[in-house]
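Colleague: quick one: sequence and predicted model below, then my questions.
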Amino acid sequence: MSTVSYLHNPPSGSYQYITINDVIKKNAEIIPNTEAFVYRPADGPRQSITYGELYKRAVVVARFLVSSGVQKQDMVGLFGPNTLARIVAEFGIILSGAVVLQLNIEYKNAEDAIDILDKSKCEMMFADPGNNDQYLSIIESLETSEENNPQRRQYILLRETKSTRLIHKVIDEITTQAEDDVILPKVNPEDDAFVFTTSGSTGKPKLVVHSQFFMTISLKAIPDATTGIKILYNDRPFCWIGGSVVMSSMLGQTRVFTDPTMGTTENGIKKIWDIMREEDVMTSSLMPYHIYDLIKEATSIPDDGYRLEMIASGGQIVDNFYTQVIGRFCRSIIIGYGSSEAAGVSYSMLIKEGDFIETGKIGPPIPGVEIRIVDDDGCIVATETHGNIQVRSALLMKRYHMDTALTSAMFTNDRPPWLKTGDIGLLTSSGDLIVQGRTSDTIARGGRKILPGAIDDLVKKMEGIRDVVTVAVPDTRMYEEACVCYISSELTPAEVQSYCENNFINKVSLDGMGSMPRYFLKFNEFPTAFTGKTDKKKLKTEAARRLNLD
């Protein structure tokens, strides 16, 4: 075994030089009557779509896009909660040769999305106004409210709306307007396929670009334990890379999902468990806070003998507490590690009843991935020595869209380059990766990365605020929570909280949480370091103490 912190797991087989479009069409031909997706809404009947029907409807959408002037590699926006209509729209965009611009809007005035759409020169957008038009005001905010100002982009809404302001079509309408003789463009594996948004250091989202090839070769990187699964559960927002609808469909699996917000509500995990049991789900992708809830509700959820074969989890540091779910709710768990930029990096071996999870321990690299640990000067360190985690593989993002400087900063100057994950960890002498935290101030809440600076920038606009620093405080369920620490002679915590609630999308966000902070603390002064700057470490400690979280 090497004494330096470097690991490489060779690919498990040859890569296939194919596109997502090839796989979608093939599955529609081979398993046309198999359910591709099953939607179990919080309120309403079961809904599903087969592989044959999905392909047929997606082709119609693709032809409409092409006949409407959408060119190959144009970006088409997509926003809204998890629904079957959203899946049809996404596959239609892919089949048209365009790029899916996944939008995860955080602010009620949609200022974060407006910047993305303008930067991407996006002229066509699919959007879902939601039940009772709950997202309509956000969508309308994407356009100017000034009269006599032309609408900047064309909107295809994924359900009916009462809006009279927005010029739009509804997705069901375009099925009668698409021309059957429209020829869809030939797509290449290296073509851009997706843009995922993720937290940026300036407070503006970064646009992570992945290719068609990225998704097709990902099939070689998934754990063997999951490839034979026929029915799986994953309710992560479709706009997240971990919630992408493409992977399960390329494997020919049936993916069951519900509203991501259900897991954040009271008794939500009980409803999710009932859905999985009723659908005979074999494996489930659950966030650590879902597993936490299952463990806490173990005595109140009836035990009828149903067990998941496996639970896959990740998104935050996991410890041995979570093994309590094994035996009662599942036969094994697997812990994964990755990011929007790196995609999959590492996953654990199957963890079974009686096994122990060392805090932060993941496992070896997934097939085709290299991992190394370096110090702050970029020099590789010895095994069992913590440092900065860097990865290299064919799964890495292509670039940050329209930001060459940020892209260059994310990669090393090596050839081929390494991607800097921004995480701290170590490689053990036995060949496992242990993740220990972040190099930045990013707050990890339930798998979502929250940028404190973005919250600070918003709160600073509030009249009466002298200074503000948002910090992470510990949380037994979500791992970390956001706490706004501020200095003001007049504003109460309740007033600052109300201001944030009026600006951040909270309970109606795509994951039911958004970036809304949980705690608000008023200070007379902040602790300072010898440089005179705020000592964030001491501030975090004091915030946790005042909240009785230390």
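Modeller: Arrived safely.

Colleague: from now on I want contacts and neighbour counts done on CA atoms only, so please keep to that.
Modeller: OK.

Colleague: and the longest helix anywhere in the chain, what's buried?
Modeller: In the chain, with assignment by DSSP state H, the single longest helix is helix 51-67. Using 16 or more other Cα atoms under 10 Å as the test for burial, helix 51-67 gives 51-55, 57-67.

Colleague: same deal with stretch 379-391?
Modeller: Judged by neighbour count (16+ other Cα under 10 Å), stretch 379-391 contains these buried residues: 380-391.

Colleague: for the residues you listed, which one is nearest L184?
Modeller: Nearest to L184 among these, counting by Cα to Cα, is V391 at 36.2 Å.

Colleague: confirm for me that the closest one is in contact with E370.
Modeller: Yes - with contacts counted by Cα atoms under 8 Å, V391 reaches E370, the gap being 5.6 Å.

Colleague: picking up where we left off before, tell me what angle the helix or strand immediately after the longest helix of the chain in the chain forms with helix 51-67.
Modeller: With elements assigned by DSSP states H and E, the helix or strand that comes after helix 51-67 is strand 75-79. Relative orientation of strand 75-79 versus helix 51-67 (axes from the mean of the first three to the mean of the last three Cα atoms, to 10 degrees): 130 degrees.

Colleague: name the helices or strands packed onto strand 75-79?
Modeller: If you count contacts as 3 or more Cα pairs under 8 Å, 6 or more residues apart in numbering; DSSP states H and E, strand 75-79 packs onto helix 84-95, strand 99-102, strand 124-127.

Colleague: next one for the comparison:
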Amino acid sequence: MEGENEVEFPTLYPEDEIVIFTTSGSTGKPKMISKTHSQTTNYDMLPSGKTYNDRPFAWIAGSPTLTVYQGVPRVFCDSSIALEGHNTMKIWKVIKEEQCAWAILLPYFLSDLVAQEENYKDLFMLDVIYTGGQPVDNIHAKVVGVFTKSLGVIYGSTEEIFISILSPITTVAEMKGGDVGKPIPGIEVKIIDGNGNVLRKPENGELCIRSMYGFEKYYGNTGLTDRALLGGKWLLSGDIAHINEDNHIMLKGRMKDQIFRGTRKIMPNSIEEVIITKIGIQNVIVVGVPDKRLYEEICVCYVTDPEHDISPSDVKQFCLEKFLGHDAIDGLGEMPKYFIRFQKLSTLPNGKINRRQLRMDSIQQLKLADQMEG
């Protein structure tokens, strides 16, 4: 208009940086990762329609950039409300009143919904719920047919955004623990051993990722970037996985979460997925605690459903029936040594279980600080 100052907009290119995201900090101090216009807008993997998504704006899963360029209405509450656990049905009421078609809900929230299953009589269901960020199993899949028509799993990272998607399932029986589906178009994956050799199906090793949307660097940290990237721009994910015969990525856990009991390397999820099947166990996390003789021992941290009173002795007896200890061929086995009941498991701001804090809490309760190195 006349009299107004003219504004000169800058010339922009697809390779120009548009935003800097932070990682969740689940493996340590949060890292900063810059993304270009091209990297943040070349994704069209999720359904249309009004969605509920309470992930923080600073994280890739909650970025308003996706909402704006896709033009999809978004409903959300503060992330901390869902973390409190007792607001589950209040949030569900918001989802219903806003008539959302689908939602991104983390596994801990799905567990909270499942706990309300018997009391839920409403006919309202979402078309699909997408989840991820933590291991997903048949317990979480119980939301299907009650709160949602289908359940899909997204595997991604701030470095690579979307990596794979497990197509929505419509029955509980279809869910296989650790299955995060096939890589999306534009993503390459390979599994390597400790020497960098590519492994065959279905051997477990570290998952490496290469993308046309390409992770390039950690902002202001060239040293960390160099350690994360292999030749050919392959990114070390830090996840242990294998590729099954259907070309699905099957996650087994984090490299940093491995427990070194003597000469045996133990993945916590191999124990967690057994203990969670005990009736009355709401959540379980297995951590390694220091041991002067074996380097680490196995500690089970668990939370029960409110109506169940399950003692550490009860869980130990359950494990004695499921795991080998001294009777294992190497005399070590996977039988846990310690069992601790918690009222609530420590979480990060994004809702993921804070394994590092939980390990420290366990060490403190077990009075094992004197056995820590250093």
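Modeller: Received the coordinates, thanks. Just so it is clear, the structure is predicted and the values come from calculations on it, not from any experiment.

Colleague: doesn't P349 of the second structure lie inside a strand?
Modeller: No - under DSSP: H, G, I helix; E, B strand; the rest coil, P349 of the second structure sits outside any strand and is assigned coil.

Colleague: distance of it relative to E8 of the second structure?
Modeller: From P349 of the second structure across to E8 of the second structure, the span is 39 Å (Cα to Cα, to the nearest Å).

Colleague: which one's more surrounded, these two?
Modeller: For P349 of the second structure versus E8, neighbours defined as other Cα atoms under 10 Å are more numerous around P349 (16 against 6).

Colleague: list the contacts of that one.
Modeller: Going by Cα atoms under 8 Å, 6 or more residues apart in numbering, P349 of the second structure touches 24, 79-80.

Colleague: and the spatially most central residue of the first structure, what is it in contact with?
Modeller: Centroid check for the first structure by Cα atoms, centre = their mean gives W240 as the closest residue, at 2.7 Å. Neighbour list for W240 of the first structure: 102, 196-197, 340 [criterion: Cα under 8 Å, 6+ apart].

Colleague: in strands only, show me those.
Modeller: Judged by DSSP state E, strands contain the following of these: 102, 196-197.

Colleague: just give me the match in the first structure for L224 of the second structure.
Modeller: Aligned by TM-score structural alignment, L224 of the second structure pairs with L406 of the first structure.

Colleague: measure that match to G200 of the first structure for me?
Modeller: L406 of the first structure is 10 Å from G200 of the first structure, where distance means Cα to Cα.

Colleague: again, but for V459 of the first structure
Modeller: Distance from V459 of the first structure to G200 of the first structure, counting by Cα to Cα: 18 Å.

Colleague: quick revisit: of the buried residues of helix 51-67 of the first structure, which is the nearest to V281 of the first structure?
Modeller: Y51 (18.3 Å).

Colleague: so that closest one sits against I30, correct?
Modeller: No - applying Cα under 8 Å, one finds Y51 of the first structure not in contact with I30, separated by 9.0 Å.

Colleague: that's a helix at G263 of the first structure, yeah?
Modeller: Yes - under three-state DSSP, G263 of the first structure falls within a helix.

Colleague: what's it in contact with, if anything?
Modeller: 269, 272, 290.

Colleague: can I get these in a markdown table with neighbour count, distance to Y39 of the first structure and secondary structure?
Modeller: Below are these laid out as a markdown table (neighbours: other Cα atoms under 10 Å; distance: Cα to Cα, whole Å; DSSP: H, G, I helix; E, B strand; the rest coil):
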| residue | neighbour count | distance to Y39 of the first structure | secondary structure |
| --- | --- | --- | --- |
| I269 | 21 | 16 | helix |
| I272 | 22 | 12 | helix |
| H290 | 20 | 19 | helix |
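
Colleague: next, the residue lying closest to L230 of the second structure once chain neighbours are set aside: secondary structure please.
Modeller: Nearest residue to L230 of the second structure, sequence neighbours excluded (Cα to Cα, 6 or more residues apart in numbering): L236, at 7.2 Å. Per three-state DSSP, the secondary structure class of L236 of the second structure is strand.

Colleague: any of the contacts of P349 of the second structure buried? List them.
Modeller: Counted by 16+ other Cα under 10 Å, the contacts of P349 of the second structure give S24 as buried.

Colleague: between the contacts of P349 of the second structure, which sits nearest E296 of the second structure?
Modeller: Once Cα to Cα is applied, the member of the contacts of P349 of the second structure that ends up nearest E296 of the second structure is S24, at 26.4 Å.

Colleague: the closest one and P30 touch, don't they?
Modeller: Yes - S24 of the second structure lies in contact with P30 (Cα under 8 Å); the separation is 5.8 Å.

Colleague: so what's in contact with those two at the same time?
Modeller: By Cα under 8 Å, 6+ apart, no residue touches both S24 of the second structure and P30.

Colleague: can you pull out the helices in the stretch 401-550 of the first structure?
Modeller: 404-410, 452-459, 493-501, 536-546 (DSSP state H, counting those that start in this stretch).
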